[in-house]
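**Student:** everything below, folded, please.
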Amino acid sequence: MDLPRSFTIRESGHRIHNPFTSEKLATLGRALGLAPGTSVLDLACGSGEMLCTWARDHRVTGTGVDISTEFLTAAHARATELGVTDRVAFRHGDATGHVADEPVGVAACLGATWIGDGAAGTVELLRRSLAPGGIMLIGEPYWRREPRDQATVEGCYATTKDDYRPLPELLELFGRLGCGVVEMVLADQDSWDRYVAAQWLNTRRWLDAHPDDEMADEMREDLATGPVRHVRYQREYLGWGVFALMNR
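**Tutor:** Take a look at the predicted model:
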């Protein structure tokens, strides 16, 4: 049970596995006004950057769950580096259906709402772990601009236009789910660049070190087409943000 190898190759040097910079992640933590001791559950936590930095900066405690053994190794190393191993823990497993042992003050899924078969299902999953008055964090893509054709849709890693919603419609969905949106921090084109362009460098370095690997041809093709695809489609049409929700 693990992520596809191509994904971990592209993001092998990433601490944050979505189009957020460390500055935006810090902005989100400050915006929430987290009290020391707040418990956090982070589903599909990746390399644990949110939990580790918030444990350092806001003295939260928490648990991260992720399917990637490689990313969890990085999460444990980051917790040690920041001196927060007494406040955070990481579990290897499929976050789909995972519910905290005890209710938490913050339940999060940033950029992996496939664990709930979409945003609506992920909200319902996070609710099962949330303490009364707690906050859910959902990281989700949305259309910045109406896609002009099917090539644009596919260039943004979607199958149909309906795979994503415009930002107003995404917030309306949260409302229909019985949630109030109480905060949001949105990625911008620069943070998209930092996320995606770093994948190109990771891939190139991996190819230089593993030119005869069975995945080398696939990764060469990915590197050859990825930069133009990003600037033509993803950078222009696709937004991404983290939305803080509370039950109404």
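**Student:** from here on, just use CA atoms for contacts and neighbour counts.
**Tutor:** OK.
**Student:** first vs last residue of stretch 175-191, how far apart are they?
**Tutor:** In stretch 175-191, first residue to last residue: 27 Å (C-alpha to C-alpha, to the nearest Å).
**Student:** now stretch 20-40
**Tutor:** Taking C-alpha to C-alpha, the first and last residues of stretch 20-40 lie 19 Å apart.
**Student:** surely residue 245 and residue 175 touch.
**Tutor:** No. Taking contacts as C-alpha atoms under 8 Å, residue 245 lies outside contact range of residue 175: 9.4 Å.
**Student:** so those two - more neighbours on which side?
**Tutor:** Per other C-alpha atoms under 10 Å, whichever of residue 245 and residue 175 has more neighbours is residue 245, with 24 against 15.
**Student:** need the strands for this structure, in chain order.
**Tutor:** Ranges of strands within the chain are 39-43, 61-66, 88-92, 104-110, 130-143, 179-186, 238-247, based on DSSP state E.
**Student:** packing partners for the first one?
**Tutor:** Contact partners of strand 39-43 among helices and strands, from 3 or more C-alpha pairs under 8 Å, 6 or more residues apart in numbering; DSSP states H and E: strand 61-66, strand 104-110.
**Student:** before we compare anything, build this one as well:
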Amino acid sequence: MDIPRIFNISESAHRIHNPFTPEKLAMLGAALRLKPGAHLLDLGSGSGEMLCSWARDHAITGTGIDMSALFSAQAQARAEELGVSDRVQFLHADATGYVAPEKADVAACVGATWIGGGIAGTIALLSQSLGEGGLLLIGEPFWRKLPPTEEVAQGCRAGSIADFLLLPDLIGFFATLGYDVVEMMLADQDSWDRYEAAKWLTMRRWLAENPADAFAGEVRAELDTAPERYARYGRDYLGWGVFALMPR
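**Tutor:** As a prediction, this is how the structure comes out:
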């Protein structure tokens, strides 16, 4: 059980596996007004930076679940580095269908709504683990402007234009599901650049260290195309944000 190998390679040096900088992640934690002792469930927790840094900064506890064996190990190491390993735990597991044994104060899926088959399914799944008065966190792409063609959408790593919504429509969609948007934090162009461009150096160094690896051809192909694709398509059209929701 693991995620596709290209992500384990290209994002192996990332602490945050989405287009947020540490500063934006810290701003989001402050904006949510987290109370000491609150418990956060994070489905698709990656390398654990959100749980670990918020446990350090806000004295919360948390449980993270991720399919990547590498990222799960990095998360545990980060918890020990920040001195919060007694307050957070990380499980290497498939979060699909996961419901926590005890209710959480915050239930999050930041950038992995495939876990629930899309936004609506992920919200429905998270809501089963959320305590009364708690917050849901959804991290999701949106169109900054509609791509003019399906080719442009695919250049943004979408399957089609219909895969994502414009930001006002995304917020409106949350309302149709019965939720108030009570806070949001959006990636900006600089934070997108840091997320995407950091992959390129990681892949180049991996290729230098693993020239005989059977997967080297796929990494080489990704490195050959990713910088131009991002500059031509993703940088102008694709947005991303984390949205805090409360049921109406």
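**Student:** once they're superposed, what TM-score comes out?
**Tutor:** The TM-score (TM-score structural alignment, normalised by the length of the first structure) is 0.99; 248 aligned residues with a C-alpha RMSD of 0.6 Å.
**Student:** circling back to that earlier point, please work out which of the helices and strands packed on strand 39-43 of the first structure is packed deepest.
**Tutor:** strand 104-110 (a mean of 26; mean count of other C-alpha atoms under 10 Å).
**Student:** on average, how far is that one from the matching bit in the second structure?
**Tutor:** When the second structure is overlaid, strand 104-110 of the first structure sits 0.3 Å from its aligned residues on average, using mean C-alpha distance after the TM-score superposition for the first structure.
**Student:** what's the angle from that strand to strand 39-43?
**Tutor:** Here the directions of strand 104-110 of the first structure and strand 39-43 differ by 20 degrees (axes from the mean of the first three to the mean of the last three C-alpha atoms, to 10 degrees).
**Student:** distance check, the residue of the second structure most remote from its centre against residue 193 of the second structure.
**Tutor:** Relative to the C-alpha centroid of the second structure, counting by C-alpha atoms, centre = their mean, residue 212 is the outermost residue, at 31.5 Å. Look at residue 212 of the second structure and residue 193 of the second structure: by C-alpha to C-alpha, they are 30 Å apart.
**Student:** chain neighbours aside, what residue packs nearest to residue 170 of the first structure?
**Tutor:** Excluding its sequence neighbours, the residue lying closest to residue 170 of the first structure (C-alpha to C-alpha, 6 or more residues apart in numbering) is residue 142, at 7.3 Å.
**Student:** let me see the contact set for residue 182 of the second structure.
**Tutor:** 243-246 (C-alpha atoms under 8 Å, 6 or more residues apart in numbering).
**Student:** residue contacts, residue 117 of the second structure?
**Tutor:** Counting by C-alpha under 8 Å, 6+ apart, residue 117 of the second structure makes contact with nothing.
**Student:** that one and residue 149 of the second structure, how far apart?
**Tutor:** 25 Å.
**Student:** now residue 90 of the second structure
**Tutor:** Taking C-alpha to C-alpha as the measure, residue 90 of the second structure falls 41 Å from residue 149 of the second structure.
**Student:** now do residue 218 of the second structure
**Tutor:** Using C-alpha to C-alpha, we find residue 218 of the second structure at a distance of 27 Å from residue 149 of the second structure.
**Student:** try residue 2 of the second structure
**Tutor:** Noted for residue 2 of the second structure: a distance of 33 Å to residue 149 of the second structure, by C-alpha to C-alpha.
**Student:** please identify which of the two sits among more neighbours.
**Tutor:** Applying other C-alpha under 10 Å to residue 2 of the second structure and residue 149 shows that residue 2 carries more neighbours, namely 14 against 11.
**Student:** my guess is the more buried one meets residue 72, correct?
**Tutor:** No. Residue 2 of the second structure lies out of contact with residue 72 (C-alpha under 8 Å); the separation is 10.4 Å.
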